[in-house]
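Enquirer: The amino acid sequence is not available; the structure is as follows:
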């Protein structure tokens, strides 16, 4: 099968959209399919033998390192020349809308993957455009042949936008990379600074949409050593307000896996996650999780069994949840063990194979398929 992936983000940018596209392309190549990637901004023109078509872009205001794709006739030319069986729209917003229009002109079926709560993103950046953005995103998905959502919460978001025939497609986790065996006692000891300290960490972009300023609540918990893995525009503010925290910068590959596994507790403060991949990665690393009772984590955390959920509307809830884990090593162990068992079957190979057989195949053959059950 020939698959054209029009994505809002790709390497060298590293984020959830990029990582998902990368895993999809890896598996498509491994199983004998032919992918093409269309992406914004400068970067590589070939990924593992798959051509990458680069189109015009601009930096996101307030976050210049994030490239926004712009209307570009190169998108339609690339699709016309490649002649795909299906067009995969990865988190379609701007470039994805261009890809959708081109695909409709060329009479090509589309699979639109909802991955970013862009309306919530706009709210966090104070853009006062949440309603308009939601209408735009809803229109893109309604005009696509099929829409996939990563969680039941994101399905509900799409329903509010008028998108109702939505199918569930979750994310895989790299079980060959993340695991408890990656824990480095010497790294943990270096971070903890004292034997009685519990290392609590956040992994991800240091950006407003992740609500990382709430990590100041975690830093107030007695006995905590806070570690932040990642980078982004909020880092200067966090460094000023968290002088005792450890900032590692962005880590990848084995370094990232070792950092995850060397934590005692993982915290994610953002409540606008459609899935929250880092929760899965922490669980696969054998680390207990604290996440908001909102968005994607609702599907990933069984409260009291595979992690803890806190109430994001309660300014003390996050601190209480972290305190309960800091004070109870046995609880940390039980949550970590149950969560690790839960993620063992969630391989990227299985997830991408499902995408190909159940979703690409259905739209390419013109079959309606079965919508997401309640």
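Expert: Ah, there it is. Please read these numbers as outputs of a predicted model, since none were measured by experiment.
Enquirer: Every contact and neighbour count from this point should use C-alpha atoms.
Expert: Will do.
Enquirer: so how many other residues sit close to the closest residue in space to residue 10 that isn't next to it in sequence?
Expert: In space, and not counting its chain neighbours, residue 10 is closest to residue 18: 4.6 Å by CA to CA, 6 or more residues apart in numbering. Residues near residue 18, counting by other CA atoms under 10 Å, number 20.
Enquirer: name the element residue 188 belongs to?
Expert: Under the criterion DSSP states H and E, the helix or strand holding residue 188 is helix 185-192.
Enquirer: can you list the residues that contact stretch 266-277?
Expert: Identification of contacts with stretch 266-277 by CA atoms under 8 Å, 6 or more residues apart in numbering yields 16, 115-117, 120-121, 150-151, 153-154, 170-171, 173, 200-203, 209-212, 214-215, 279, 282, 287-297, 312, 318.
Enquirer: let's go with 7 Å and repeat that
Expert: 115-117, 120, 150-151, 154, 200-202, 209-212, 214, 282, 287-292, 294-297, 312 (CA atoms under 7 Å, 6 or more residues apart in numbering).
Enquirer: Same question for stretch 187-194.
Expert: 198, 199, 225, 262, 263.
Enquirer: for that stretch, the distance to its chain's centre please.
Expert: The chain centroid and the centroid of stretch 187-194 are separated by 28 Å under CA atoms, centre = their mean, to the nearest Å.
Enquirer: One more: stretch 173-189?
Expert: Relative to its parent chain, stretch 173-189 has a centroid offset of 20 Å by CA atoms, centre = their mean.
Enquirer: Can you give me the buried ones in that stretch?
Expert: Across stretch 173-189, burial judged by 16 or more other CA atoms under 10 Å covers 173, 174, 175, 177, 178, 179, 180, 182, 183, 184, 188.
Enquirer: go on, stretch 299-317?
Expert: Neighbour-count burial for stretch 299-317 flags 299, 300, 301, 303, 306, 307, 308, 309, 310, 312, 317 (criterion: 16+ other CA under 10 Å).
Enquirer: Take these and write them to JSON lines, including distance to residue 76 and secondary structure.
Expert: Shown next, in JSON lines, are those (distance: CA to CA, whole Å; DSSP: H, G, I helix; E, B strand; the rest coil):
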{"residue": "299", "distance to residue 76": "37", "secondary structure": "helix"}
{"residue": "300", "distance to residue 76": "38", "secondary structure": "helix"}
{"residue": "301", "distance to residue 76": "41", "secondary structure": "coil"}
{"residue": "303", "distance to residue 76": "47", "secondary structure": "strand"}
{"residue": "306", "distance to residue 76": "45", "secondary structure": "coil"}
{"residue": "307", "distance to residue 76": "45", "secondary structure": "strand"}
{"residue": "308", "distance to residue 76": "46", "secondary structure": "strand"}
{"residue": "309", "distance to residue 76": "44", "secondary structure": "strand"}
{"residue": "310", "distance to residue 76": "45", "secondary structure": "strand"}
{"residue": "312", "distance to residue 76": "43", "secondary structure": "coil"}
{"residue": "317", "distance to residue 76": "49", "secondary structure": "helix"}
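Enquirer: The structure to be compared is supplied as follows:
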């Protein structure tokens, strides 16, 4: 099967989507499929991954809100490329304009919309949650729900990586929703990578001794990640027992994150860590992951933390919530800094040791990307046989 992914969210400097896409180009050929990624970029070009996988970069316009990304703007050119490639199945990876372009293509191949984004969660619910309940917000954004229902009518699958997003889409009137939980890259993350010396150095960089608690956060500096809330919570909880917080990331909201951290010598902001082995060691060496976004579609960092055997502090809604191991960290009320402080205080009172023990025991059961792609390709094969019949 030739699978063409019209991947509007791919960037060489990207995060979770880049990790996902590059593993798909390894997993597909192993199961006998050819995988071609069409990605918008500043210049056209081709990156060959192996004999049956490649990225074709399509010249596109720069995305105005994030300089790392570009967006498809020429529907006719995209359709011409799809005509030339003659895919057996086409994927779109964002519910915005590129999904409409894929829906408008006149080819006969089945189509899947992979929900790598949750615009309602990222924007509408976050902006207006203090003003109105979710059903009221949904009514105010009915134009977007109508758009999603149109896409649902024109795509064979709407693939979600979490139960939370899938349930919301079904409740919103979509009929082709499929839940397929994603996973971590196999062979990278492990509790065995825990490095006490690295932990000591990270705490020392926060001006703290090794008997302090080391929290780690990782991800884009963007409003939906709520880093200022996390910094404030770690600062408040740190009065009970010294807490060091290391945040690896960067992005358009860098200034607000820096302002939040400026008054606390125990908070360290570091650049994104692109080397996967180095990042896996850092993750396994922390005492807990702390995450702020309630609008994730899967939450790759939480899955990686679970595979690394560390406890987590996760919001109680959205895809991130699915990854918590009972007894290894806590849920807190989404977007509520006071609730996060309360749960951090519980963790400090408990002591990290027993939480770490529970997390380490559960790590081996973390779902992998190989399992995700095996299930995804099986879904496509079933649909392909049904089309042939």
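Expert: It's in. What you see is a predicted model; the values in this text were computed from it and never measured.
Enquirer: Overlay them and tell me the TM-score.
Expert: These two chains, once laid on top of each other, score a TM-score of 0.89 by TM-score structural alignment, normalised by the length of structure 1; 362 aligned residues with a CA RMSD of 2.4 Å.
Enquirer: Out of the contacts of stretch 187-194 of structure 1, who's the most crowded?
Expert: Ranking the contacts of stretch 187-194 of structure 1 using other CA under 10 Å puts residue 263 first, with 28 neighbours.
Enquirer: Leaving out the residues flanking it, which one is nearest to the counterpart of residue 354 of structure 2 in structure 1?
Expert: Aligning on TM-score structural alignment places residue 354 of structure 2 opposite residue 331 in structure 1. Spatial nearest neighbour of residue 331 of structure 1, excluding adjacent residues (CA to CA, 6+ apart): residue 325 at 6.6 Å.
Enquirer: Can you report how many residues neighbour that neighbour?
Expert: Residue 325 of structure 1 has 23 nearby residues by other CA under 10 Å.
Enquirer: Okay, and it sits in which element?
Expert: Here residue 325 of structure 1 sits within helix 317-326, counting by DSSP H and E.
Enquirer: which one in structure 2 is aligned with residue 284 of structure 1?
Expert: Structural correspondence for residue 284 of structure 1 with respect to structure 2 (TM-score structural alignment): residue 307.
Enquirer: Hmm, residue 188 and that match touching each other?
Expert: No. At 9.0 Å, residue 307 of structure 2 does not count as touching residue 188 under the criterion of CA atoms under 7 Å.
Enquirer: what about the strands in the stretch 101-250 of structure 2?
Expert: Under the criterion DSSP state E, counting those that start in this stretch, the stretch 101-250 of structure 2 contains strands at 111-114, 157-160, 177-179, 213-218, 243-248.
Enquirer: residues in structure 1 matched by the fourth one, start to end?
Expert: Taken onto structure 1 by TM-score structural alignment, strand 213-218 of structure 2 occupies residues 198-203 there.
Enquirer: how much does the matching stretch stray from structure 2?
Expert: Aligned to structure 2 and superposed, stretch 198-203 of structure 1 gives a mean residue distance of 0.8 Å (mean CA distance after the TM-score superposition for structure 1).
Enquirer: now the angle from the helix holding residue 188 of structure 1 to strand 198-203?
Expert: Between helix 185-192 of structure 1 and strand 198-203, the angle comes out at 90 degrees (axes from the mean of the first three to the mean of the last three CA atoms, to 10 degrees).
Enquirer: Comparing helix 185-192 of structure 1 with structure 2, how large is the average distance?
Expert: Helix 185-192 of structure 1 sits 1.5 Å off on average (mean CA distance after the TM-score superposition for structure 1).
Enquirer: what's the angle between that helix and strand 224-229?
Expert: 110 degrees.
Enquirer: Just confirm residue 58 of structure 1 is within a helix.
Expert: No. Secondary structure of residue 58 of structure 1 (DSSP: H, G, I helix; E, B strand; the rest coil): strand, not part of a helix.
Enquirer: how close does it get to residue 338 of structure 1?
Expert: Relative to residue 338 of structure 1, residue 58 of structure 1 is positioned 44 Å away (CA to CA, to the nearest Å).
Enquirer: Looking at those two, which one has more neighbours?
Expert: Neighbour count, other CA under 10 Å: between residue 58 of structure 1 and residue 338, residue 338 has more, with 18 against 14.
Enquirer: tell me the contacts of the nearest residue to the more buried one once chain neighbours are set aside?
Expert: Nearest residue to residue 338 of structure 1 in three dimensions, chain neighbours excluded: residue 306, at 5.4 Å (CA to CA, 6+ apart). By CA under 7 Å, 6+ apart, the residues touching residue 306 of structure 1 are 335, 336, 338, 339.
Enquirer: how about those residues in CSV, adding distance to residue 159 of structure 1 and secondary structure?
Expert: Shown next, in CSV, are those (distance: CA to CA, whole Å; three-state DSSP):
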residue, distance to residue 159 of structure 1, secondary structure
335, 33, helix
336, 34, helix
338, 32, helix
339, 30, helix
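Enquirer: Which one of the residues you listed is nearest to residue 110 of structure 1?
Expert: Nearest to residue 110 of structure 1 among the contacts of residue 306 of structure 1: residue 339, at 34.5 Å, using CA to CA.
Enquirer: The closest one is in contact with residue 283, isn't it?
Expert: Yes. If you go by CA under 7 Å, residue 339 of structure 1 and residue 283 touch, sitting 5.3 Å apart.
Enquirer: and the two? which has more neighbours close in?
Expert: More crowded of residue 339 of structure 1 and residue 283, by other CA under 10 Å: residue 283, with 32 against 27.
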